[in-house]
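Enquirer: sequence and predicted structure are below.
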Amino acid sequence: MFMRNERSIKEFMKLYPVVSTLVIIHLALWVIIDLLQLSIGQEIYVFGVGYNLLVSLGEYWRLVTPIFLHGDLMHALFNSFALVLFGPALEQMLGKGKFIFAYLGAGIIGNIGTFFLEPLDYTHLGASGAVYGLFGIYIFMVLFRKNLIDQNSSQMIMTIFIIGVLMSFVGSSINIVAHLAGFAGGFILAPIVLQNVRVYNPWQAYRRSYPDNHGEIQFDPNRWNKKRIIPKKLKDNWLWILIGVLALIGLFSRFI
């Protein structure tokens, strides 16, 4: 359920457009705000960062915009990788509309929790609350909709969730409230968004995205040989290569 078997980044983006768009937004905003340090980037940051005092003064959009902003490259990458790992199955099961509703809804609930439980001078940003909302939906499945999730995936999600919660209390700069409130938000929204959904089927996304196959999965006998060709592999995986390079830049920048 969580193992990615897409043959290329292009294929992944076609199969899971919402998850792909969110990841692109994360990285694009990091490039504009932090890497290039453009003036418009600073304006976006000032306009969108979560700041409880300004929310109390009526700037309620700050309950939404922090979901798309991150403190640094590693922050953006960690949330993006979590989204790539756990988002596709839910996007396919829920559909684009309900997935966006669940993701943003959990993130907003996480930010509302931050507003009420943290002091007025508290600032925050990041998609962690929304990502933990996805965990909330999965945990609801594990407890109440076991027919929607296999045992191996249940064990994996429980283990990662427990580790994630424990790690939330380790870092001093982590917004623990957003994590827990976002998880609660996903759990609360789960009964709504999981109505009339079917078990995750990786081939269902292929049938929707490749209608010319008339619902049939076409097997290319030369698929594995093609993947051994280095230029083709580099072409198909350019985004992962770019993410790896950006990750190295982010790591080294911490020591400069």
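Expert: Looks like it arrived, so ask away.
Enquirer: can we go C-alpha only for contacts and neighbour counts from here?
Expert: OK.
Enquirer: and the helices in the protein, which stretches?
Expert: Taking DSSP state H, the helices of the chain run over residues 9-15, 17-30, 39-48, 52-56, 73-94, 96-117, 128-144, 151-168, 176-193, 202-209, 223-227, 230-236, 238-253.
Enquirer: take this one as well and set it beside the first:
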Amino acid sequence: MFIRNERSIKEFMRLYPIVSWIVMINTAIFLLIQVLPFNTIMLWGLGYNGLIAQGEYWRILTPIFMHASVGHFVFNTFSLIIFGPALERILNKFKFTIIYLLTGIIGNIGTFVFEGPTYSHLGASGAIYGLLGVYFFMRFLRKDLIDPGSAQIVIIILIIGAAYTVISPTINLLAHLFGFVGGALLAPLFLPKERRRYL
């Protein structure tokens, strides 16, 4: 399920257009952040709790497409390319788009509610963990949609991700947690109702 067999970037984009578009948007915004003066995009789109409280509600959405460093960008992009395609196939393009955005927003709302007014954040991690939340639901309650090998990978990745989230001081723990829980709770509403023998 997580092994990529596409023979070219063009084929990957044809099979998984939403994942491809998200990667391209994230890449374009990351590059713009590096070249624009005074971090113009960062100042406008950063998830800053104090400004959200003052009515700049777009900051609950925009951080999903922004990354602070090369490592941050590469890790989230790699995770999306690994875990996104299978869900785009299972859910369809529309549902995948909605659940990706919703779980990212849920992670940012959790951050807004439980962190202080001076807290700022950015990154796609809430949405990425939302996808993992969907896989977690599949692992235990929709085993017809996920093969045993992939189910084992999901558990291993979650254990590694949980450990990294806890020990790293720069990680937005609440975005990861709320994104993951949001994905697990939304999964039964978005996954296909018919039983099937996984992809």
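Expert: Received, thanks. Model, not experiment: these values are computed from the prediction.
Enquirer: what would you report as the TM-score here?
Expert: The pair, once superposed, lands on a TM-score of 0.96 when counted by TM-score structural alignment, normalised by the length of the second structure; 198 aligned residues with a CA RMSD of 1.3 Å.
Enquirer: adding distance to residue 2 of the first structure, write the helices of the first structure out as CSV.
Expert: Shown next, in CSV, are these (distance: least, CA to CA, whole Å):
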stretch, distance to residue 2 of the first structure
helix 9-15, 13
helix 17-30, 14
helix 39-48, 31
helix 52-56, 35
helix 73-94, 6
helix 96-117, 16
helix 128-144, 12
helix 151-168, 7
helix 176-193, 18
helix 202-209, 10
helix 223-227, 22
helix 230-236, 21
helix 238-253, 18
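Enquirer: which of these sits closest to residue 63 of the first structure?
Expert: helix 96-117 (5.4 Å; CA to CA).
Enquirer: quick one: the counterpart of residue 163 of the first structure in the second structure and residue 168 of the second structure, what's the gap?
Expert: The alignment partner of residue 163 of the first structure in the second structure, by TM-score structural alignment, is residue 160. Relative to residue 168 of the second structure, residue 160 of the second structure is positioned 12 Å away (CA to CA, to the nearest Å).
Enquirer: likewise residue 161 of the second structure?
Expert: Residue 161 of the second structure is 10 Å from residue 168 of the second structure, where distance means CA to CA.
Enquirer: swap in residue 61 of the second structure?
Expert: 24 Å.
Enquirer: compare those two and say which one has the larger neighbour count.
Expert: Between residue 61 of the second structure and residue 168, counted using other CA atoms under 10 Å, the more crowded position is residue 61 (21 against 10).
Enquirer: quick check: closest non-adjacent residue to the more buried one.
Expert: In space, and not counting its chain neighbours, residue 61 of the second structure is closest to residue 105: 5.8 Å by CA to CA, 6 or more residues apart in numbering.
Enquirer: ok so, going back, mean neighbour count added to the helices of the first structure, as JSON lines?
Expert: Below are those laid out as JSON lines (neighbours: other CA atoms under 10 Å):
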{"stretch": "helix 9-15", "mean neighbour count": "16"}
{"stretch": "helix 17-30", "mean neighbour count": "18"}
{"stretch": "helix 39-48", "mean neighbour count": "15"}
{"stretch": "helix 52-56", "mean neighbour count": "17"}
{"stretch": "helix 73-94", "mean neighbour count": "20"}
{"stretch": "helix 96-117", "mean neighbour count": "22"}
{"stretch": "helix 128-144", "mean neighbour count": "25"}
{"stretch": "helix 151-168", "mean neighbour count": "13"}
{"stretch": "helix 176-193", "mean neighbour count": "23"}
{"stretch": "helix 202-209", "mean neighbour count": "16"}
{"stretch": "helix 223-227", "mean neighbour count": "11"}
{"stretch": "helix 230-236", "mean neighbour count": "13"}
{"stretch": "helix 238-253", "mean neighbour count": "14"}
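Enquirer: who wins for proximity to residue 3 of the first structure among these?
Expert: In this view, those are compared for proximity to residue 3 of the first structure by CA to CA, and helix 73-94 is the closest at 7.4 Å.
Enquirer: mean per-residue distance, that closest one to the second structure?
Expert: Mean deviation of helix 73-94 of the first structure relative to the second structure after superposition (mean CA distance after the TM-score superposition for the first structure): 0.5 Å.
Enquirer: can you tell me the centre-most residue of the first structure?
Expert: Nearest residue to the geometric centre of the first structure (CA atoms, centre = their mean): residue 83, 2.6 Å.
Enquirer: tell me the contacts of residue 104 of the second structure?
Expert: By CA atoms under 8 Å, 6 or more residues apart in numbering, the contact list for residue 104 of the second structure reads 61, 64, 124, 125, 126, 127, 128, 130, 175, 179.
Enquirer: I am finished for the moment; much appreciated.
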